[in-house]
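>>> no sequence for this one, just the structure:
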């Protein structure tokens, strides 16, 4: 089998990290592993193993004929047998399937707003889904949605896995050592940094040496401006720090003491798995499949979304009880290694590839 991971960008988002993780992990499992970034490169490019065949397509529009021809030639010359299209790359994956009917096309649904599936656009996706040989979904709600709304017969739930390599620290976090809270999330409205900032404002008034570190891509849009504005209004500039998109995630997490994800909608966030691998005491909102990662009090704190008081209280429990915090990080680490390991996930996807 010769497998191509198809992804629109290599920015440090969840779907992008999954695509890179799969391409790297499959090097030792299949005849050849490839990855194509169709629109933009990004910080994750340097995470690709040298053995992964790589193509940057520079696609400038949905129907960029020149780009489609280049990708079609790449697929033909390298005898690609399976295309694993992630997120919005399903459309160009469908075009390739039409051009090369013998290729097996898998779509991986990473949709992050699974709490709002009734508003999800589906006309184009529904048409393309008749060409999918299989759909992987990152949580159970997406699986039910795909089975109900799309034309693909074979649909399965596939939990995310993460790897934290031993990276050299490029990003040196500000603030006091042993008093850092991290939120690993791109600056998108569904990640709800606003509730997190409101909660941290109250935490900071009682524990002024503690700091909050926001790591994730800044899209320089109205939402990003609202975050910066709130930081300034609440006089948090000396306690809340923004780093943008970073490639040295494992090194960043090693510098932190508490991890938070304050989303109002999720799939199964890769950040939670990464927090667990880093043994960080973790607080997350009960959305998407977060409750599969943190399923009891021993593994972390699961709170209602958009509730700054509950988030503030959960953070303060860990600050006031360092031994309890340490134990929660260790228990989450065990859970992640048992249920969200690379070995189990890769075994599952290879089995699906082979079944085609």
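Everything's here; your move. Note that the coordinates shown come from a computational prediction; the quantities given were computed from them, not determined experimentally.
>>> from here on, contacts and neighbour counts on C-alpha atoms
Fine.
>>> Now residue 271: which helix or strand?
Element membership for residue 271 (DSSP states H and E) is helix 270-277.
>>> After that helix, which helix or strand is next? Please name it.
Assignment by DSSP H and E places the next element after helix 270-277 at strand 282-285.
>>> by contact count, what packs against that following strand?
Packed against strand 282-285 by the contact rule (3 or more C-alpha pairs under 8 Å, 6 or more residues apart in numbering; DSSP states H and E) you find strand 258-261, helix 270-277, strand 301-303, helix 308-320.
>>> again, 6 Å this time
If you count contacts as 3 or more C-alpha pairs under 6 Å, 6 or more residues apart in numbering; DSSP states H and E, strand 282-285 packs onto strand 258-261, strand 301-303.
>>> next, the one to line up against it:
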């Protein structure tokens, strides 16, 4: 009898450009698609298109759109999720998130008697500017000890992300496992010719190019980033700041740029599917996030041998090459600028792909491990050994 392709359901807020989505798609691309295909639950209107929609469809995945609700109306979303699972009967469900909503999604799948439920924590806190922040924090503290009763596997992108989501006992006993955010390391190997080509394309041949990749949100701390760049520019006027991304705070940051008369120095590039080439063209990466799980772009930057000056709020697990420098957010913009300007005259950029592989951040290896897990739990379910 011919084996059917296993369809694994990935539950994620959206397929927009972001670190969680980049991780899942990197894994998806390295799966044996004749054995496993990923379907995706997202919360959006069917008519709305998102950054990774086309990539998912090319790999044979189905995008299942549920209505995006908040507050008490979210109960309707959970009911929609219940009906979906009752209809589709996925044997493996992989939930990605960073807060309590993911727990209630997991409860829905548990009620549906889903054979295998995986929870994957992708952040180490929630934003302080979130409405009812302390209420969310209180709920998080309660559910931390309840995951083991609802899910079969607890995953996290870093130790901090595991501690944020799961109980101390589960982290201590390694029931909560760290799954590295894998990348295609070969795609990012530093290439001088690509660098020159993209600097010409961007009309930045003679500039000192600072780059940031991330959503315009409180988490990414663009407000402080502009202060840093303003300090850099005052000391070295031949510098530019390249911002990749979109988000709810973009207009606010644009206003700040105008107020500092930096319009001709700050490039709002928007979304981009050529991050690997942009990183080649850049001179330094600035990453002053308030918090992170373990950002995929942080691994990509090091794979491109691009020096990063980043917030020490990011887990030290991300430092896998000497191209990563951490600095406190309590340090003034001038201190950040001083370190950044050390690199304005260039530095050696080498192939770091072996470092990425040895450190366990190759998407290929991580994909194989997840593929084996998915297939084994599915086979055990079929044979009644779960």
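Right, received. Where do you want to start? Just so it is clear, the structure is predicted and the values come from calculations on it, not from any experiment.
>>> picking that back up, tell me which of the helices and strands packed on strand 282-285 of the first structure lies nearest to residue 234 of the first structure.
Proximity to residue 234 of the first structure (C-alpha to C-alpha) singles out strand 258-261 among those, at 19.8 Å.
>>> pretty sure residue 155 of the first structure is touching residue 135, no?
Yes - the criterion here is C-alpha atoms under 6 Å, and residue 155 of the first structure meets it with residue 135 at 4.7 Å.
>>> The two: which is more packed in?
Ranked by neighbour count (other C-alpha atoms under 10 Å), residue 155 of the first structure and residue 135 place residue 135 first, with 24 against 21.
>>> mind checking what that one lines up with in the second structure?
In the second structure, residue 135 of the first structure lines up with residue 154, judged by TM-score structural alignment.
>>> just to revisit the earlier point, please convert the helices and strands packed on strand 282-285 of the first structure to JSON lines, extending it with distance to residue 319 of the first structure and mean neighbour count.
Listed next are those as JSON lines, based on distance: least, C-alpha to C-alpha, whole Å; neighbours: other C-alpha atoms under 10 Å:
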{"stretch": "strand 258-261", "distance to residue 319 of the first structure": "8", "mean neighbour count": "26"}
{"stretch": "strand 301-303", "distance to residue 319 of the first structure": "13", "mean neighbour count": "22"}
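>>> Buried residues, stretch 204-217 of the first structure. List them.
Residues of stretch 204-217 of the first structure classed as buried by neighbour count (16 or more other C-alpha atoms under 10 Å): 204, 210, 211, 212, 213, 214, 215, 216, 217.
>>> Now check the first structure for the residue matching residue 67 of the second structure.
Correspondence of residue 67 of the second structure to the first structure, assessed by TM-score structural alignment: residue 59.
>>> same question, residue 163 of the second structure
By TM-score structural alignment, residue 163 of the second structure lines up with residue 144.
>>> ditto for residue 181 of the second structure
Per TM-score structural alignment, residue 181 of the second structure is aligned with residue 160.
>>> and the match of residue 135 of the first structure, helix, strand or coil?
Counting by DSSP: H, G, I helix; E, B strand; the rest coil, the backbone at residue 154 of the second structure sits in strand.
>>> how deep is residue 252 of the second structure tucked in, by neighbour count?
Neighbour count for residue 252 of the second structure, taken as other C-alpha under 10 Å: 12.
>>> typo on my end, residue 121 of the second structure
30.
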